[in-house]
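**Q** Structure for the following, please:
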Amino acid sequence: MDAATLTKLLSPEGWALLGALPPYDEQQALVLAAGLRAKGVDPDLAAAALTQSRLRAAARGKLGAFADGMLFTQAGLEQASRLVVAGLHARRYQEAGIRRVADLTSGIGVDALAFAAAELEVLATDVDELTAAIATVNLRHFPEAEVRHGDGLELDLEGERVEGVYADPARRTRGGRRVFDPSAWAPPLDAVWALRERVPAVGIKVGPGIPHQGLPDDAETEWVSVDGDVVEAGLWFGPLAPEGPGRSALVLSSRTGPDGTERTTTRRLAHRPGDEDVAPDVGAVGQYLYEPDGAVIRAGLVGHAARALGGRLLDRTIAYVTTDSPAPLDATGLADGLARGYRVLDTMPFGLKRLRAYLRARGVGRLTIKKRGTAVTPEQLRRQLALSGDASATIVLTRVGGSQQVLVVEPLEAPPGDDARQDGPR
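**A** Model (predicted):
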């Protein structure tokens, strides 16, 4: 979409057309486009409206009902924060007493929207003129939010009375290729975190794959997951890290309450400089197996999770925790809000013939394969097993005591009820 097409889309005719489109259905998109052309709708406008309808549908997973009143670019949607996470970003600034935030890389404006909704003054910038225009549309209901087209690094932070800075550097090229070198991000990571010398309250969203080596000693680095998907890491400086620097994991799990509203459970683990090191025991497979959330693993806090669950590791280098007694499950089905749990039904050394015979004897035709610490490829193993039958099973391929093992498990499920907890499967 170019500026001329955006102007058409923002006209009364274009906005009415976008609002009148039915819920997006990919199978009906071509038919709908042909119908619009037959009615004499401008082809560029029709294409833009259908594109926005598709992007809005895709955005609902991140933004919920807010997506229905917003405009998007494909790249902007891909990089945008989930609304629940953007709200947590805003809370950091709010609780730090920040009143005016500069969002240096606003993109389509999701984080700026969360800042404004938290009653913060927002000065948002983006180097792409079209993206800045779209952010302006998305922030139209918040007069305390200003969007400018330009390089956020060139802002006069002191002159603009900025008390806190936020940035989400672009980590892909315009062609969509991922950029792994932080010095090649836009803007470069070093240039952003250097701003803490001018404004102590700096927050930077980075990819969850960022290595621990080279992280600044004065930052809290927090990995965040939403319903099992690790979505980002954040670097928080100064008053935005009130508990001090270190590594933390924030696990967000959603569930639908009895009244039909979605509720989010949060669980945080952290390790700060000066905290005692956690060296969990390593031992044999117990009656239960727990797979820590990905944010916990990325933050290097598996040992902390093992301690919280009262368990031990199968192997010091593998992120599986085992226990002899079950840990309580919360309403989202996570043990202590940190890990997905399984009851261990059987264990055996890994061997194709042995495993095939075991599963066929039990009529297993549908097999879920989980793995850590093994080179076995699940797709290839499934073909080699050539299973048929009506039963289903879950196996875990991993190392135990240095040897390859197969664990036959069944998932632990949370019981029905709003805040029910249980000590294992019902």
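**Q** For the rest of this, base every contact and every neighbour count on C-alpha atoms.
**A** Noted.
**Q** if I look at Gln404, how far off is Leu397?
**A** 7 Å (CA to CA, to the nearest Å).
**Q** between the two, which one's more packed in?
**A** Under the criterion of other CA atoms under 10 Å, the comparison of Gln404 against Leu397 puts Leu397 first, with 21 against 15.
**Q** Test my guess that that one contacts Ser403.
**A** No - between Leu397 and Ser403 there is no contact under CA atoms under 8 Å: 10.6 Å.
**Q** you'd agree Gly246 is up against His271?
**A** Yes - using CA under 8 Å, Gly246 is in contact with His271, at 5.8 Å.
**Q** These two: which is more packed in?
**A** Gly246 (23 against 19).
**Q** what's the burial count for the closest residue to Ala145 other than its chain neighbours?
**A** Nearest residue to Ala145, sequence neighbours excluded (CA to CA, 6 or more residues apart in numbering): Val122, at 4.6 Å. Val122: 26 surrounding residues under other CA under 10 Å.
**Q** here's the other one to compare against:
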Amino acid sequence: MRLTPDIIGLIKDYREDSPETVALMSKRYPDLPMAFVAQQVKARQRIRKKLPRWYANESIVFPHSLSLEQCSSEYAAEYKAGLLEGATIADLTGGFGVDAIAFSERFKRVFHIERNRELSEMVAQNVLVLGKESQVETFADDGLDWLDKYSGRLDVVYLDPARRDNRSLKVSALEDCEPNLKQYWKILLKKSGKVAVKLSPGLDVDRIIASLPHIFEIHILSIENECKECFCIAREEHAGEPEIVCVNRLNDSNWDTFMFKRSEEKASQGSYSMYSKFLYEPNASIMKGGGFKTLGDRLGLELLHPRTRFYSSEQMIEGFPGKVFEILDSGELQKKGATAMFPEGQANVLARNAGLSSPDLKRKLGLRDGGDLFAIGTTDVGGRRRLLKCRKVERS
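**A** Here you go, the predicted model:
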């Protein structure tokens, strides 16, 4: 359905209202499709932070919730596009088209293939709104069928495999994604110079490397310390191990980046010690990708324990890719100690290799959420459970 001026006006007027309330306004607006207006209001409320520039464009039409849930965030799409370039790219699992529009900034021709005809037509409409019709071509087709019919060789083939089964349940195994990348991987490599794939952050990085040969880079992407996706780039002629790139978007101008290879991590012995004045927790991308010993080696930091993903130092290390805490006090991981450390009964509780979850630790210690202080339960180099009273150090 197209957005008429009247529909756009209603969406704008009721953008902060409950979609359910908007849907019941059909008697007030008998000549307007209020169910559609309500769906657009709901969609816009959901994507306001995920797709801020798309949200700001009043002429964009949005699909139902599942397509919005599965689409890339604006920042992730732009980051991925920045890693690729060429004349032609085919997005074989087009979806809502966020990635395809981002690719249009780097490629002369972008082929958006989406087998859901209604969604494909919606994307075509938005392509016109965004003024990208000379670069982005839309096809209502199965991506692999389209690729089989395409006679040329593409610079890049891009896929975002569906991560749900036929009951709409999320899946986390590579073999359960659709299309099955393991089955079609060789074909994809033959048809293009590079194959780029967006994968769930729930997938194991080492299994991805073992299952999909010729990957030369794996980017583990987080937005504001929430891990969003694994982005893999492969080319047929690459035979070595991939670089693992852990990136975290902090804000518009700041990104943390840490790169390493598995061979480097395996060769490192790591360094371990008791905690001292400052405590460091890696960001979500590093937590997913690993490289803990390598990170410590490069920054001169020592880990608390082989299974405790905390580092410590006496002097503050600037530019650490993650959170930094100042340790104010420490003691045994017991309620008695927590009562003495936090007499107001309030703290932000974190459990890392403490033998229980953060909510369970909060209950054990009898603490309420809130305040500026952190109660961190962990295991030290001697294998003892410890409680650390900390204050977060804000980055400049």
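**Q** care to give me the TM-score?
**A** The TM-score (TM-score structural alignment, normalised by the length of structure 2) is 0.87; 383 aligned residues with a CA RMSD of 2.8 Å.
**Q** Give me the number of neighbouring residues for the aligned partner of Pro12 of structure 1 in structure 2.
**A** Matched to structure 2 by TM-score structural alignment, Pro12 of structure 1 sits across from Thr4. Using other CA under 10 Å, the number of residues around Thr4 of structure 2 comes to 10.
**Q** Please apply the same query to Gly64 of structure 1.
**A** Neighbours of Gly64 of structure 1 (other CA under 10 Å): 15.
**Q** Using the three-state scheme, assign it.
**A** Classification of Gly64 of structure 1 by DSSP: H, G, I helix; E, B strand; the rest coil places it in helix.
**Q** Looking at the alignment, what corresponds to it in structure 2?
**A** So, by TM-score structural alignment, Gly64 of structure 1 is matched to Pro52.
**Q** So Asp217 of structure 1, which state does it fall into?
**A** coil.
**Q** residues contacting it?
**A** Residues near Asp217 of structure 1 by CA atoms under 8 Å, 6 or more residues apart in numbering: 245-246.
**Q** One more: Val285 of structure 1?
**A** Counted by CA under 8 Å, 6+ apart, Val285 of structure 1 has contacts 314, 322-323, 400.
**Q** end-to-end on stretch 177-187 of structure 1?
**A** Note: stretch 177-187 of structure 1 ends 16 Å apart using CA to CA.
**Q** What lines up with Met259 of structure 2 in structure 1?
**A** So, by TM-score structural alignment, Met259 of structure 2 is matched to Leu269.
**Q** What of Leu279 of structure 2?
**A** Checking with TM-score structural alignment, Leu279 of structure 2 has Leu289 as its match.
**Q** what separates its match from Gly351 of structure 1, distance-wise?
**A** Leu289 of structure 1 is 21 Å from Gly351 of structure 1, by CA to CA.
**Q** follow-up on the earlier one: could you tell me how far the residue nearest to Ala145 of structure 1 is located from Thr264 of structure 1?
**A** 26 Å.
**Q** Gly401 of structure 1 too?
**A** 38 Å.
**Q** now Pro187 of structure 1, nearest residue through space, not along the chain?
**A** Per CA to CA, 6+ apart, closest to Pro187 of structure 1 is Pro169, 5.5 Å.
**Q** buried stuff in stretch 239-259 of structure 1?
**A** With burial defined by 16 or more other CA atoms under 10 Å, the residues of stretch 239-259 of structure 1 counted as buried are 239-241, 244-253, 255.
**Q** do stretch 372-385 of structure 2 as well
**A** Buried residues in stretch 372-385 of structure 2 (16+ other CA under 10 Å): 373-381, 385.
**Q** repeat for stretch 5-21 of structure 1
**A** 5-6, 8-10, 14, 17-18.
**Q** same check, this time on stretch 293-313 of structure 1
**A** 293-307, 309-313.
**Q** which residues of the stretch 151-300 of structure 2 fall in strands?
**A** Using DSSP state E, counting those that start in this stretch, the strands found in the stretch 151-300 of structure 2 span residues 154-159, 192-199, 215-223, 226-234, 243-249, 255-260, 278-282.
**Q** just checking, what packs against the fifth one?
**A** Packing contacts for strand 243-249 of structure 2, counted by 3 or more CA pairs under 8 Å, 6 or more residues apart in numbering; DSSP states H and E, involve strand 215-223, strand 255-260, helix 284-289.
**Q** so which of the ones you listed gets nearest Asp148 of structure 2?
**A** strand 215-223 (22.4 Å; CA to CA).
**Q** Could you check the angle that closest one makes with strand 192-199?
**A** 40 degrees (axes from the mean of the first three to the mean of the last three CA atoms, to 10 degrees).
**Q** From the chain's centroid, how far away is strand 215-223 of structure 2?
**A** 10 Å (CA atoms, centre = their mean, to the nearest Å).
**Q** residues in contact with that strand?
**A** Contacts of strand 215-223 of structure 2 (CA under 8 Å, 6+ apart): 75-76, 201, 209, 227-235, 238, 240-250, 284-286, 288-289.
**Q** circling back: please identify every residue contacting each of Gln404 and Leu397 of structure 1.
**A** With CA under 8 Å, 6+ apart as the test, Gln404 of structure 1 and Leu397 both reach 350, 374.
**Q** Near Met34 of structure 2, how many other residues are there?
**A** 22.
**Q** so the helix or strand harbouring Asp346 of structure 1 corresponds to what in structure 2?
**A** Using DSSP states H and E, Asp346 of structure 1 maps to strand 339-349. The counterpart of strand 339-349 of structure 1 in structure 2, using TM-score structural alignment, spans residues 322-332.
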